[in-house]
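Participant: quick check, what structure comes out for this input:
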Amino acid sequence: MDSFGAALRRLRKAAGLSQPQLAKLVPISQSSLSRYETGRQAADQATIDRLEELLDGNGALSALAHRPAQPDDPERLQHVVTHPRSVDPEALASLARLLAESRRLEDRFGPWLMVGPAVGYVRLLERLTSEARGPLRSEVVDLAAQWAQFTGWLHAATDQGSRAAHWFDRTLEWSAESNNPTLTANALSYKGHLAWMTGRTGPMIGLSHAARRNPDTHVSQRAFDAMQEARGHAMAGDLAAADRTLGLATDLAAQVPDAGNPPAWSYFYAPAFWTLQQGLVHRYFPTRHESAAELLRSGIAALPHDQQSAEWLGDYRRALEFVQPT
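Facilitator: This is a model prediction of the structure:
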């Protein structure tokens, strides 16, 4: 059976459209369309509906988009489980596509459904890293880091902080070996998020600042890290530092559409998400609750359909309840 990306590419070619032509009709960026076709990003339901309309998909794209995550070739992966040194590029590609689908399903169904399978897959990648040799090792380790990052997030989202910290530490180890500065920054940022969850403002600020420090990190990650750091300053009562850092974050976020090659896990780093981040910073300014409410309301309303029920949105809804006048 086709994957969503393969079916989209096939339908686009059958319609005689190039990626730029189809992207303009939707309208979305060509880079987003490319990521949909390669399985590196999941499309929201409104975009899927529009693609169905333009390509006469007759529901095929929607059905594939909502298919439960599963490996492309179970027999190949089963062989890899029992013979870790037999891992090849095709098996890694299957595991990468499975990770992309798992992220999308977590948005749709929440973290509790996904945490068990994610642990199983990251344990598999852990075994592969212990056996991988030669030129493929860097790819194995990098994919293991991405699975560890996702598994850490799932544990954080289900209030299992110590397990989340463990997997973020593994992310740091593997991303350092694979020389992936953006994933290293993301792991530091998530550790800052854990500090936020437990009210440790100092580590939240320090880790967020460390995450955005490397200029080789993708600008989308640096933008988020600066916004998280600004939130920490606001929580600490240093409103001047919060404003200064938020201004930097806004400048970085403005560069994201032209940056190219965004990391696979940043598919939700879009204008609505940046609006939510700003609202979360303003929530900690005693005199800015009105602007915080407006930013949070507009950010939530502008999210894609498939993210409207995402469990991670709960933090923003609770912030909105806090700042709304009673």
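Participant: C-alpha only now, for contacts and for neighbours.
Facilitator: Fine.
Participant: helices of the stretch 151-300 of the chain, start to end?
Facilitator: 161-177, 181-197, 201-211, 219-235, 239-255, 271-282, 289-302 (DSSP state H, counting those that start in this stretch).
Participant: of all those helices, which one comes closest to Pro117?
Facilitator: helix 161-177 (14.6 Å; CA to CA).
Participant: which stretch of helix or strand covers Val140?
Facilitator: helix 137-157 (DSSP states H and E).
Participant: could you also give me the structure for this second sequence? I'd like to compare it with the first:
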Amino acid sequence: MSRPERVLTPDRSPQHRFGYELRALRKARRLSQDTLGKLVHVSGDLVRLIELGERQPTQAFAESCDRELNAPGVLARLFRAVEEATDSRPDTDNTVVGIGSAVSHGPDHRSDETIPVEMLTLTGETVSLAINRRALVGGALGIPAVLFLGGATAVAPTMADGTLSDVLHNMRQMRTLLAMQDNTFGPGAVLPTAVHQASILQQLRQAAGGKARDDLISLQSAYGELCGWLADDLGDPRSGQHWIDRALEWGHESGDTAQTGYVLMRKAQRAADADDAAAAVGLARAAVRSGGLPQRVVAAARQYEAQGHALTGDDAAFQEAIEAAYNIVAHVSANGDESRAAWCTPAYVAIHEAAGLMRLHRPELAAAKYEDALAGWSSDMHRDLGIYRGRLGAAYAAARQPEPAAAAGRSALAIAQRTGSGRILAELQPLATALAEWRSSPAVRDFLAELRAVVAARATGPGALPPTTMGRS
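Facilitator: Predicted coordinates for the structure are as follows:
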């Protein structure tokens, strides 16, 4: 019997925070401590001690783990905080003897050097840390006019409105860029940076007031929604749920009805993916009722409402909701301010019509609709292309056309390998089951063999993913 996993204490020191995030990243990739140790050329026991905060990491270890866990810069940045804390600690600190680390167990009398900071973890939880001021400011990506004074964080009182406006603009642009990178490189390369940006916003809002504070919280809600999507795609729906719930809380707190409605739409999407028909319909309608939504967000909500109706077999209600979504996107100006759901295009609505047709047991029509929608699919939506090619394969399999089903599956699998998307692999698992009866076909046999090899490699190597995950349509 394996020993029970010890609860970690990330609020104890930067070293313990490093261990906490290391464990979160390792578990997100479904790696054991021994497996990670082999990848970075240390013992599994050393990985365990570092996670527990009982052994100080080295820079080489942090950089190797960042590389193997597909989290560029995350642990290296945390290591710098560990190093700063170690450098600033007096020689008389009460330390743990015999394990090569300097973990303080006594009170910290250097209040001028360390400050309590509220940070967000990769799973969306809030922890309070005592962090060296220089390390924290250095890790804030150079955002101007952020000061950490007197044991508390504060926006510099001399910050002009224009400066804050620039910060908000830049961070909004960063979120857009991260969403684009996710579709190209996959969630593992994006989530740590998104969480870091959300943590910076957490600090900025502490001393802000009025409209400035509301704007910061609204943007934090947008980052929370993105983190939820990324966690889902990594195969961690529990963390995804935590993030999306926080995003909704922040949206309400900010008073931004458009952002709140957007998050409600996303919750409807998750409900449809989980085959929860009542929640999909109810949340989609709540999103529309929230008011002030960009028209593309309304269209997206209606298409997820349509999925809820399809799940219950209500063909008429499904058609009404899908047609409403089509009508909305057909009349939205290409130059309009629709940045919150720029992805909701006629092709995207067609994808969801195909998904509903599958739920209504019309696979031939669904396959044709998928083919039409994907023929002009944007190259910027690379990862989503893999998801929908997987669903195209499922439609062909249900229509008893195994060769085109296998071809679509192989195309999706290639994208899954490039992006590390758990969602794509999730789409391919039922396809593999559906194609089993045609395993004598060379096309089917080749696809099944390739899928088995990828799943086996992901189960033991870097970027490991679970065999099934919640998808997002």
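Participant: just to revisit the earlier point, could you export the helices of the stretch 151-300 of structure 1 as TSV, including distance to Ala132 of structure 1 and mean neighbour count?
Facilitator: Shown next, in TSV, are the helices of the stretch 151-300 of structure 1 (distance: least, CA to CA, whole Å; neighbours: other CA atoms under 10 Å):
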stretch	distance to Ala132 of structure 1	mean neighbour count
helix 161-177	13	21
helix 181-197	20	24
helix 201-211	28	22
helix 219-235	29	28
helix 239-255	37	18
helix 271-282	37	23
helix 289-302	43	19
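Participant: redo those as JSON lines? Include distance to Arg108 of structure 1.
Facilitator: Converted to JSON lines, the helices of the stretch 151-300 of structure 1 look like this (distance: least, CA to CA, whole Å):
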{"stretch": "helix 161-177", "distance to Arg108 of structure 1": "21"}
{"stretch": "helix 181-197", "distance to Arg108 of structure 1": "21"}
{"stretch": "helix 201-211", "distance to Arg108 of structure 1": "28"}
{"stretch": "helix 219-235", "distance to Arg108 of structure 1": "22"}
{"stretch": "helix 239-255", "distance to Arg108 of structure 1": "25"}
{"stretch": "helix 271-282", "distance to Arg108 of structure 1": "17"}
{"stretch": "helix 289-302", "distance to Arg108 of structure 1": "15"}
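Participant: the ones you listed: which one's closest to Ala91 of structure 1?
Facilitator: Of the helices of the stretch 151-300 of structure 1, nearest to Ala91 of structure 1 by CA to CA is helix 161-177, at 18.8 Å.
Participant: mind listing what the equivalent of Asp225 of structure 1 over in structure 2 touches?
Facilitator: Alignment note: Asp225 of structure 1 maps to Ala301 in structure 2; criterion TM-score structural alignment. The neighbourhood of Ala301 of structure 2, defined by CA atoms under 8 Å, 6 or more residues apart in numbering, consists of 265, 268-269, 284-285, 287-288.
Participant: the helix holding Val140 of structure 1 aligns to what range in structure 2?
Facilitator: Using TM-score structural alignment, helix 137-157 of structure 1 pairs with 213-233 in structure 2.
Participant: how big is the offset of the matching stretch relative to structure 1?
Facilitator: On superposition with structure 1, the mean distance recorded for stretch 213-233 of structure 2 (mean CA distance after the TM-score superposition for structure 1) is 1.4 Å.
Participant: chain center to that stretch, what's the gap?
Facilitator: 10 Å (CA atoms, centre = their mean, to the nearest Å).
Participant: can you count the residues close to Val455 of structure 2?
Facilitator: Per other CA atoms under 10 Å, the neighbour tally for Val455 of structure 2 reads 17.
Participant: what residues in structure 1 pair up with the host helix or strand of it?
Facilitator: Taking DSSP H and E as the criterion, Val455 of structure 2 maps to helix 442-460. Counting by TM-score structural alignment, helix 442-460 of structure 2 falls onto no part of structure 1.
Participant: same thing with stretch 248-258 of structure 2?
Facilitator: Residue span in structure 1 matched to stretch 248-258 of structure 2, by TM-score structural alignment: 172-182.
Participant: could you tell me the end-to-end distance of that stretch?
Facilitator: Counting by CA to CA, to the nearest Å, you get 11 Å between the two ends of stretch 172-182 of structure 1.
Participant: give me the residues contacting it.
Facilitator: Stretch 172-182 of structure 1 has contacts (CA under 8 Å, 6+ apart) with 138-139, 141-142, 144-145, 183-184, 187-188, 214, 216-218, 221, 263.
Participant: recalculate using a threshold of 6 Å.
Facilitator: 138, 141-142, 145, 184, 217-218 (CA atoms under 6 Å, 6 or more residues apart in numbering).
Participant: ok, stretch 199-210 of structure 1 next?
Facilitator: 188-189, 192, 195-196, 225, 229, 232.
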